[in-house]
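>>> sequence-free structure coming up:
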């Protein structure tokens, strides 16, 4: 994010500190199952808020429907700063063009700050013979429609990353949706599905342990944690425009007082500047992604437009059942 913007915003944030404090337990809604990156972000944030605000901060996992169930619950919550959503690229960007019956709109949430950004990784079960991205694409072409891939939910980053990969390479596979990254990874490790394109931040430990074989990352650059993995866009001409980074950040219900928005933003900035947080992010293969509320709102709008074009090109429309 731009240094100038951060510099201009800092005095306002500092003045806001102390202007708002919660008066009861703070609920951090994680619209995904335990063990995924969204859950990790909520559990890193909770103790910082508790120490800073002097009120209990509890994480509440509300998984299902690609993160839209938990999001809808936050949208309905009283906008007093006591209910926080740790959202992500799926329900906060992709969902708006993917789901016909989405029960909320972008204007019903206030973006507070991004928290972490990182690539996805293309991973296969060890039984899959491919050891490079081109070999895997050829394997898909040789087995049209026969391979299954897991996702952390319909409309999540891993789902649309795989869809876009298939669009660009002219391949076909079947999505199997789970209620979060943790259950999806268990399916891949267990061989219930053949591949996945999902968050490196969630999968890095399984990759290092050899439980899954990673072939490449979705970002434009290599990742410092697993530098041997090439960006997929560098592996074959068909993927030259392929560039995906996933992200996770905080939102509040529309109508939340500005003082509460700024105070949460300031608390997130503190969390992201802590050496322990930066070490944890590095272990996960992600980077801190602080932004002012205005910067984060602009970023989310751009991401919504980007993925809307992928969804429309695919003609992909789903109902939340």
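Nice, thanks for sending it over. Here the structure is a predicted model, which means the values were calculated and not measured.
>>> Please count neighbours and contacts with C-alpha atoms only from this point.
Noted.
>>> burial measure for the nearest residue to residue 58 once chain neighbours are set aside, as a count.
Spatial nearest neighbour of residue 58, excluding adjacent residues (C-alpha to C-alpha, 6 or more residues apart in numbering): residue 27 at 5.2 Å. The number of residues packed near residue 27 is 19, by other C-alpha atoms under 10 Å.
>>> In three-state terms, label residue 27 for me.
strand (DSSP: H, G, I helix; E, B strand; the rest coil).
>>> For it, give me its contacts.
Applying C-alpha atoms under 8 Å, 6 or more residues apart in numbering to residue 27 gives the contacts 57-60, 82-84.
>>> And the longest helix along the chain, what does it pack against?
Ordering each helix of the chain by length in residues (DSSP state H) puts helix 293-314 first. Where contact means 3 or more C-alpha pairs under 8 Å, 6 or more residues apart in numbering; DSSP states H and E, helix 293-314 is packed against helix 95-98, strand 109-124, helix 157-169, helix 258-273.
>>> Which residues does the first one contact?
Surrounding helix 95-98, the residues in contact under the criterion C-alpha under 8 Å, 6+ apart are 68, 102, 105-106, 155-156, 304, 307-308, 311-312, 316-318.
>>> Contacts only, for the residue lying closest to residue 53 once chain neighbours are set aside.
Once flanking residues are discounted, residue 53 sits nearest to residue 21: 6.2 Å by C-alpha to C-alpha, 6+ apart. Counting by C-alpha under 8 Å, 6+ apart, residue 21 touches 53, 260, 263.
>>> A further structure is provided below for comparison with the first:
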């Protein structure tokens, strides 16, 4: 995501005093590999906490199973506030509707704080005669299933972004899933795919070089990195409800002390309001997601409900491996 030295040099903005502080080192479980946006969010928070609390904060990457392995590892820890989960839209929102046999439910968690939100971008191959969303929709309606779109895998956020777009516009295209976004991007650049929803930063170099044409962002507002790109929801009445962001957030155990959740939230908000953190995130095409626990819980519930309907309508059902 291009955030340099995410684990160091974060100036500490002190949180308001809270009744709970850790009595020993704390652990942030990350259900994703190092280097991605979820890991970056965890390391930004860990650097802040070590300064603010004076306790070591370990970032523990537990990747695999679409985030389920790390999530289960977190749930096995003692619910005393010393182990928290830095999760994301996959295992903490879409997975509840995607997987038939998911080994946990949403009520196992205490949504604690947002951390990062960022848009995807709708890009087309230059050979596609569409310079706007309306032109792309017209092409899709004129010749249903004549276009292919790729994603990093079935049920991943870019795939679901495409599914919802097609549902709202009443159009059809053929989904081609890959094992990760890199091979999907390779096929799009080669012209074997016609369009794709992709992380804004991952696509930005190809957009700037003219190898891809960007026509809209998926978030509700414009991105500072590409301010000329409209949000999809502003391009047609059919898309007025469309709002898709990749997000990273902090979760506690449902049985954790309320005082611990409040304290973690205060520290996360203090970190996110640091000018340096804001600048780092915006440079990477993302925004800080500042929210109180109740506000953030409402956001998570809305995300779960939104994707439940999209997934149900598409008929997507996956089995845990």
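Looks like it arrived, so ask away. Note that the structure is predicted; figures quoted are calculated from it, not measured.
>>> just to revisit the earlier point, just put the contacts of residue 27 of structure 1 in JSON lines and tack on neighbour count and distance to residue 283 of structure 1.
Compiled in JSON lines, the contacts of residue 27 of structure 1 are given as follows (neighbours: other C-alpha atoms under 10 Å; distance: C-alpha to C-alpha, whole Å):
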{"residue": "57", "neighbour count": "24", "distance to residue 283 of structure 1": "25"}
{"residue": "58", "neighbour count": "19", "distance to residue 283 of structure 1": "25"}
{"residue": "59", "neighbour count": "20", "distance to residue 283 of structure 1": "22"}
{"residue": "60", "neighbour count": "19", "distance to residue 283 of structure 1": "25"}
{"residue": "82", "neighbour count": "20", "distance to residue 283 of structure 1": "31"}
{"residue": "83", "neighbour count": "23", "distance to residue 283 of structure 1": "29"}
{"residue": "84", "neighbour count": "26", "distance to residue 283 of structure 1": "26"}
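>>> Could you pull out the helices in the stretch 1-150 of structure 1 for me?
According to DSSP state H, counting those that start in this stretch, the stretch 1-150 of structure 1 carries its helices in the segments 3-16, 37-53, 68-76, 89, 95-98, 133-142.
>>> Now do the buried residues in the longest one.
Applying a neighbour-count criterion of 16 or more other C-alpha atoms under 10 Å, the buried positions in helix 37-53 of structure 1 are 37-39, 41-49, 53.
>>> superposed on structure 2, where does that helix end up, distance-wise?
Comparison of helix 37-53 of structure 1 with structure 2 after fitting gives an average deviation of 1.7 Å (mean C-alpha distance after the TM-score superposition for structure 1).
>>> by contact count, what packs against that helix?
Counting contacts by 3+ C-alpha pairs under 8 Å, 6+ apart, helix 37-53 of structure 1 packs against strand 26-30, strand 57-61, strand 83-88, strand 245-253, helix 258-273.
>>> Could you report the separation of the nearest residue to residue 82 of structure 1 once chain neighbours are set aside from residue 46 of structure 1?
Among residues not flanking residue 82 of structure 1 along the chain, residue 26 sits closest, at 4.7 Å (C-alpha to C-alpha, 6+ apart). From residue 26 of structure 1 across to residue 46 of structure 1, the span is 9 Å (C-alpha to C-alpha, to the nearest Å).
>>> ok so, going back, of the contacts of helix 95-98 of structure 1, just the buried ones, PyMOL syntax please.
Buried members of the contacts of helix 95-98 of structure 1, defined by 16+ other C-alpha under 10 Å, are picked up in PyMOL with:
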select buried, resi 68+102+106+155+156+304+307+308+311
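>>> Just the closest of the contacts of helix 95-98 of structure 1 to residue 169 of structure 1, please.
Nearest to residue 169 of structure 1 among these is residue 311, at 16.1 Å by C-alpha to C-alpha.
>>> Next, find the distance separating the closest one from residue 182 of structure 1.
Counting by C-alpha to C-alpha, the gap from residue 311 of structure 1 to residue 182 of structure 1 is 25 Å.
>>> Also residue 158 of structure 1?
Distance from residue 158 of structure 1 to residue 182 of structure 1, counting by C-alpha to C-alpha: 13 Å.
>>> again, but for residue 249 of structure 1
Noted for residue 249 of structure 1: a distance of 19 Å to residue 182 of structure 1, by C-alpha to C-alpha.
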